[in-house]
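J.: When you get a sec, could you give me coordinates for this:
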Amino acid sequence: MFSFFKKKKTLREIIPQNFVDMHSHLLYGLDDGAKSLNETQDLISDLKSFGFAQFITTPHTTPLVWENTKEQILDQYRKVGKELNMSEVELRVASEYLIDDSFLKRLENEKLLTVKDNYVLIEMSYINPPIQLYEIIMELNSQGYQPILAHPERYNFYKNDYDSFKKLKSAGCLFQINMLSSTGYYGAGITAVADYLLKENMYDFAGSDVHHQKHISAFNAEINLKNVDAFESVLNKNEFFRQ
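T.: Predicted structure coming up:
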């Protein structure tokens, strides 16, 4: 008897070969990502087995939690580069910046670590957006940066407020989907928001946002999206970051 139901693909099955990841936490010792050199190596090895080829790792810069300075991130990147066989790993570094009320001061005092050229990865608190959100975006633009908002689908305060997503896009934000949001890893509600944003063609890039082995295991989960073709198209947009 033939099944009328098409088997869902797993996330690992649809990753383009030689995929370029632009959001991860692979550098050990900086944030809630990898905790040791062995873990850094294992995460990279696992991702490569899925088809990943280039990595732009993005440790958090989060006031009062992970107070990583640009110099600290670059120093750790150089250290890890010496410890790894860099001829076998195409690893670059940027940062994922929490935008809060102190972020404008940071913009005044330092040049940001970008994922490519002027493209900078930003995130918000999961509790509420910063009061100066649009002022921050405008200031980033005025200084020549192109903000990419990490995982917009995960901000629950926007769950039923789709006009805010459109307003953010109009203000000049690009959107990056977390790949695991496609599987229900963060919850069915977040997958539903991601599906909406995919349907509306609002995503520009995709990132693994891998921190640890639980994330790696979740790549074996089935995709729970209606707009799978749109998701695959977003994955292919990461070609922009290839070097």
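J.: hey, let's count contacts and neighbours off CA atoms from now on
T.: OK.
J.: which residues in this protein form strands?
T.: All strands of the chain, identified by DSSP state E, fall at 19-21, 52-57, 60-61, 90-93, 96-98, 119-123, 146-150, 174-178, 205-207.
J.: Could you dump those into CSV and include distance to Q243 and mean neighbour count?
T.: As requested, these are exported to CSV (distance: least, CA to CA, whole Å; neighbours: other CA atoms under 10 Å):
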stretch, distance to Q243, mean neighbour count
strand 19-21, 9, 25
strand 52-57, 8, 22
strand 60-61, 23, 24
strand 90-93, 9, 19
strand 96-98, 20, 23
strand 119-123, 15, 22
strand 146-150, 19, 23
strand 174-178, 19, 24
strand 205-207, 16, 26
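J.: Could you also give me the structure for this second sequence? I'd like to compare it with the first:
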Amino acid sequence: MFPFLKTKHFLKDLLPENYIDIHNHLLPGIDDGAKTVQETTHLIANMKELNIHKSIATPHTFNQKWNNTTQTIKTAFESATEDKVNNAFLKNYASEYMLDSFLIKKMQEERLLCIHENYLLIEFPLLSSPFHLYEMLFEIKLQNYNIILAHPERYLYLHNSIKKYEQLKDFGISFQLNLLSLTGYYGKMIQKTALQLLENDLYDFTGSDIHSKTEINQFKTVKLQVPNKKQMDRLLLNNSIFLK
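T.: Below you'll find the predicted structure:
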């Protein structure tokens, strides 16, 4: 099904020079990522060894689980970037917003945090499709946000039909690949779906989704094959627009 190259690559060796990561959980103490500034600093040091040049921090905003606000995220960012090395690495802060009715209400009350200009990173629930999915996406688009869907390969209820992904793309939604999905880190079914979406050229951007040292080790220790190395190289370069 996939025209695999014989060559296997460590994930870290695929990253281009000046790669910017647009999805991670580096900010301390506000979600399931780094717990302290010291952990943030340690993760950043390791990410630089992976050839990640800069990053945009995207902690979760998820009602009744991680009730982050613009202020809590800003405060965590300022705490992390008091260190000069961290400050040079962390280009900006945004959020990974859970798509639900609370997000729509929040959006009506304030401007949401974007990773760049009007690019908004959102996620869906992992196990069941949101109610009124397209109605909520339409509401977000009406506010002139350019929607990036985090890790579409991880939503199990989309796995049974490539047409569901194509419908989202036709609606103007950009897809962000979790690079670790290619290694099987989240399971074989998710790996298979990631490769299928890659083969069909449905991804627009990539991200690490690093929470801890565990994910960093995957970049360093797991070799993988990609369907088309040149296509993968082009995809990885797409993130460069966020360096501007």
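J.: if we can go back for a sec, pipe the strands of the first structure into CSV and attach distance to I137 of the first structure per row.
T.: Below are the strands of the first structure laid out as CSV (distance: least, CA to CA, whole Å):
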stretch, distance to I137 of the first structure
strand 19-21, 24
strand 52-57, 22
strand 60-61, 17
strand 90-93, 22
strand 96-98, 12
strand 119-123, 10
strand 146-150, 7
strand 174-178, 11
strand 205-207, 18
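J.: mind checking the end-to-end distance for stretch 194-214 of the second structure?
T.: 20 Å (CA to CA, to the nearest Å).
J.: Can you spell out the matching residue range in the first structure for it?
T.: Mapping stretch 194-214 of the second structure onto the first structure (TM-score structural alignment) gives residues 194-214.
J.: Buried residues in that stretch, which are they?
T.: Buried residues in stretch 194-214 of the first structure, defined by neighbour count with 16 or more other CA atoms under 10 Å: 194-199, 202-212.
J.: can you check stretch 227-239 of the second structure too?
T.: With burial defined by 16+ other CA under 10 Å, the residues of stretch 227-239 of the second structure counted as buried are 227, 232, 235-237, 239.
J.: Let me have these in JSON lines, extended by distance to P16 of the second structure.
T.: Listed next are those as JSON lines, based on distance: CA to CA, whole Å:
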{"residue": "P227", "distance to P16 of the second structure": "18"}
{"residue": "M232", "distance to P16 of the second structure": "10"}
{"residue": "L235", "distance to P16 of the second structure": "10"}
{"residue": "L236", "distance to P16 of the second structure": "7"}
{"residue": "L237", "distance to P16 of the second structure": "7"}
{"residue": "N239", "distance to P16 of the second structure": "10"}
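J.: just checking, which of these belong to helices?
T.: Judged by DSSP state H, those include 232, 235-237 as members of helices.
J.: one step back: among the strands of the first structure, which comes closest to L112 of the first structure?
T.: With CA to CA as the measure, strand 119-123 is the member of these nearest L112 of the first structure (7.4 Å).
J.: and the closest one with strand 174-178, angle?
T.: Calculated by axes from the mean of the first three to the mean of the last three CA atoms, to 10 degrees, strand 119-123 of the first structure forms an angle of 60 degrees with strand 174-178.
J.: mean deviation of strand 119-123 of the first structure from the second structure?
T.: Superposing on the second structure and averaging over aligned pairs (mean CA distance after the TM-score superposition for the first structure), strand 119-123 of the first structure comes out at 0.2 Å.
J.: At which residues are the helices of the first structure located?
T.: Using DSSP H, the helices of the first structure run over residues 37-50, 70-83, 103-109, 133-142, 162-171, 188-199, 213-218, 228-237.
J.: out of the ones you listed, deepest packed?
T.: helix 188-199 (a mean of 20; mean count of other CA atoms under 10 Å).
J.: With the second structure overlaid, how far apart is it on average?
T.: Overlaying the second structure shows helix 188-199 of the first structure at a mean distance of 1.0 Å from the equivalent residues (mean CA distance after the TM-score superposition for the first structure).
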